[in-house]
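K.L.:
sequence? don't have it. structure:
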């Protein structure tokens, strides 16, 4: 693995369950080479499964 490989890795984190147990929230962080910064977006997905929806970022 090279330094560029490590920088290009998508990072998932901050996994949280909603108090009612119906939703899972998480962040997705990626490097934007054009802007020379890491961007983070936040998503929610039903705990029973399904498609994640972006809600912040």
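P.N.:
Good, I have the coordinates. Model, not experiment: these values are computed from the prediction.

K.L.:
drop to CA atoms for contacts and neighbour counts, all remaining ones
P.N.:
OK.

K.L.:
can you give me the strands in this structure?
P.N.:
11-17, 23-32, 37-46, 53-56 (DSSP state E).

K.L.:
out of those, which is closest to residue 4?
P.N.:
Proximity to residue 4 (C-alpha to C-alpha) singles out strand 23-32 among the strands of the chain, at 10.3 Å.

K.L.:
structure B:
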């Protein structure tokens, strides 16, 4: 696999893990912590888009 694809997969996996952890926290009664972790998802995806936007496809 190309290096750029591995980076994309890494950011998506990190965002998915954050989402799943926030759902777990929410349903185990830690609602505020679940919301806090849930707002990491768009931040992780935005950071990934920023980091990958400068990469060339050469």
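P.N.:
Thanks, I have it. Computed from a predicted model, the values in this text were never measured in an experiment.

K.L.:
what TM-score comes out when they're superposed?
P.N.:
Once superposed, chain against chain, the TM-score is 0.33 (TM-score structural alignment, normalised by the length of the first structure); 34 aligned residues with a C-alpha RMSD of 3.1 Å.

K.L.:
picking up where we left off before, between the strands of the first structure, which one is nearest to residue 3 of the first structure?
P.N.:
Of all these, strand 23-32 sits nearest to residue 3 of the first structure, with 12.6 Å by C-alpha to C-alpha.

K.L.:
hmm, back to that, any chance of the strands of the first structure in TSV, with mean neighbour count and distance to residue 3 of the first structure too?
P.N.:
Converted to TSV, the strands of the first structure look like this (neighbours: other C-alpha atoms under 10 Å; distance: least, C-alpha to C-alpha, whole Å):
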stretch	mean neighbour count	distance to residue 3 of the first structure
strand 11-17	12	15
strand 23-32	16	13
strand 37-46	15	15
strand 53-56	12	29
